[in-house]
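Novice: how does the following fold in three dimensions:
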Amino acid sequence: MPARVAVVGEALIDIVHDPYDLVEEHVGGSPLNVAVGLARLGVSVDFATTIGDDLRGDRIQEHLADRGVHLLPTSHTDDPTTTAVARLDETGAAEYEFDLHFDLPPLDLAPDVGHLHTGSIGAQLQPGAANVLAAVEAVRTQGTVSYDPNIRPTIMGPVDEVRPKVEAIVAMSDVVKASSDDLEFLYPGDSATAVMQRWCGLGARLAVVTLGAHGVVYELAETGEAGSHPTRALDVVDTVGAGDSFMAGLISGLLDAGLLGGPDARERWSTSRLADVEPAIERGLACSAVTVGHPGAYSPTLDELPATTRS
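Specialist: Predicted structure coming up:
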């Protein structure tokens, strides 16, 4: 049976005010988007987060259920559901105000969970971040881990406080994916190559950096091999959720390749080569290409991907 995947991190409601004071609300949060993306690709997903006993929490729960994600019961809390208010000016630039609540309880993950993904605000924001870290440590005894820092400087604090926390999780992760914006904050002036080598030295088996319109670069720790691929995106409506969609496709592809999903998968990294991970990279790029062709954080199914990236 394929390994069950747990995703741990924040879920929230984006409240968007346009320049004409029209207001729309959307379900969001980077870990939530990854959980939905994986479920849409046919992966069995448990999602651990915090949502309130309110209408916005109900909306998130319905959103997940409609897309096949199992929300862990411990995700319900007494706090209000987290919101992010975005006020757009006439150029489309946004100013954000967050009402954050992430008091994640200790997690009792299913024994068949073979892979855990985490990242973003939930892996940094206390008090919940301590239990995110505990979940990572627990899953490492029975499976594999992936991580996306997804840095939010205005929320997470100064770089000297954020970087050690990021690197502590990198050191326990098999796969790490970051954006060029993440690297500019964490390691100003360093090249993507230098950061990938640093992270592989800390313990990551595969380090990946997304470069927006310039595609993706990646490095395999075992052999030191590096590669790059151009973007697959042709028509871009917006880039909301593109990085999360790439992450879901990458995890899905590595699960299919037997490189994620349990202790045996971790052992396979010792004999893996760049050719073994490239199909997963291609699936990630194909997923993000579909996402940017739709408004909002759209998550494709396998049937929407090119045939060459489905297996």
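Novice: contacts, neighbours, all on C-alpha from now
Specialist: Noted.
Novice: centre of the chain to stretch 49-57, how far?
Specialist: Counting by Cα atoms, centre = their mean, to the nearest Å, stretch 49-57 is centred 21 Å from the centre of its parent chain.
Novice: report the buried residues of it.
Specialist: For stretch 49-57, a neighbour-count test (16 or more other Cα atoms under 10 Å) marks 49, 50, 51, 52, 56, 57 as buried.
Novice: give me the subset of the residues you listed lying in helices.
Specialist: 56, 57 (DSSP state H).
Novice: of the buried residues of stretch 49-57, which is the nearest to residue 199?
Specialist: Taking Cα to Cα as the measure, residue 49 is the one of those closest to residue 199, at 26.6 Å.
Novice: want to put them side by side, so please do this one too:
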Amino acid sequence: MTSRQITVLGECVADAFTESAPTAHELALRVQPGGGPANTAVALARLGTSARLLARLSGDVFGRLFRGHLEASGVDLTYAVEADEPSTLAVAELDAQGQAAYSFHAQNTADWQWTPGELARVDLSGTACVHTGSLALVRQPGAAAVEDFLAAAAPGATISIDPNVRPLLVRPEVYRARLAHWCHLADVLRLSEDDLELLLPGSSPDKACDVWHAAGVRLVVVTRGADGVLASLDGERFLVPAVPADVVDTVGAGDSFTAGLLHHLGARGLLGGRLTHLRLDDVADACRFASRVAALTCSVPGANPPWQSQVEQLVTAERA
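Specialist: Sure, this is the predicted structure:
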């Protein structure tokens, strides 16, 4: 168990996966708890990190599902808000490669209604790292309160951001307009290759890293699916190959990778400031660990990240 907590801020989303129905004129849905920040908090807790989720949880059927799932995984919900608004729903259809295409039902839902007062009561004195991303950073009316919370947290905690661009809900230019400010606040920027193309169309990963370093972020990590991971620490770069996996679907893989990265750094006492003592070897080790966590997530349906014991079993099998 790490000595200091990682606090995650953001949405819980009901992921409804389409399935075959008894007749041609019906549609069956299998609903699982999801949402990038919630997935990251669950993965952190299962890996053994003290993880707290700042979320606005509805009292509806999906909100109750989220709460049970988070508590069963060991996530601290001390500062979760009991929200009156409904939960956010995402309907996901998987292709032959296990990639999900989403449609969102997110109008006026609980996740985006953060107020400054709700976040002002959060005690971060025991927090080494604050992680956020995805829609909580860009969906109004709560996005401004979230940014102000990050700015207030930055002097005492490492700030980690995953943009997780969702163009069906928020236009990519909204993310682009805020990205330089996020890089000024953040110490860690983790994003996918798809995010990179939406944020800096036509730019190479190396060029993108240069742009984001210049804006202020020290560590940039780009996950590239089967092509592995590109990591850049103050402009020093390396590639980590992907861990082989029998892919069922890729839902939650990026969130699990982020959790593995932060867990590994936190367990070694490297979180809690501006990453002053972080070395390239530390990042490489963390990325290798995170890749194992992501591979195990891909091997099961939905966003169901592994427990620490499962990661240890994978490491043992690799050494055999």
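Novice: ok, back up a step: which one of the buried residues of stretch 49-57 of the first structure is nearest residue 289 of the first structure?
Specialist: residue 49 (27.2 Å).
Novice: the closest one matches what in the second structure?
Specialist: Matched by TM-score structural alignment, residue 49 of the first structure corresponds to residue 55 in the second structure.
Novice: tell me where the stretch 201-311 of the first structure has strands.
Specialist: 206-210, 216-220, 226-229 (DSSP state E, counting those that start in this stretch).
Novice: residue range for the shortest one in the second structure?
Specialist: Spelled out, it's strand 226-229 of the first structure. So strand 226-229 of the first structure sits over residues 237-240 in the second structure, by TM-score structural alignment.
Novice: average distance between the matching stretch and the first structure?
Specialist: Superposing on the first structure and averaging over aligned pairs (mean Cα distance after the TM-score superposition for the first structure), stretch 237-240 of the second structure comes out at 0.5 Å.
Novice: okay, buried residues for that stretch please.
Specialist: 237, 239, 240.
Novice: please identify the most buried of the strands of the stretch 201-311 of the first structure.
Specialist: strand 206-210 (a mean of 26; mean count of other Cα atoms under 10 Å).
Novice: for stretch 101-116 of the first structure, measure first residue to last.
Specialist: 22 Å (Cα to Cα, to the nearest Å).
Novice: coming back round to it: any chance of TSV for the buried residues of stretch 237-240 of the second structure, columns distance to residue 136 of the second structure?
Specialist: Formatted as TSV, those follow (distance: Cα to Cα, whole Å):
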residue	distance to residue 136 of the second structure
237	30
239	30
240	29
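Novice: separation between the one residue sitting closest to the centre of the second structure and residue 281 of the second structure?
Specialist: What sits nearest the mean C-alpha location of the second structure, by Cα atoms, centre = their mean, is residue 255, with 3.7 Å. To residue 281 of the second structure, residue 255 of the second structure is 22 Å away according to Cα to Cα.
Novice: tilt between the helix or strand hosting residue 177 of the first structure and strand 206-210?
Specialist: Using DSSP states H and E, residue 177 of the first structure sits within strand 175-179. Calculated by axes from the mean of the first three to the mean of the last three Cα atoms, to 10 degrees, strand 175-179 of the first structure forms an angle of 20 degrees with strand 206-210.
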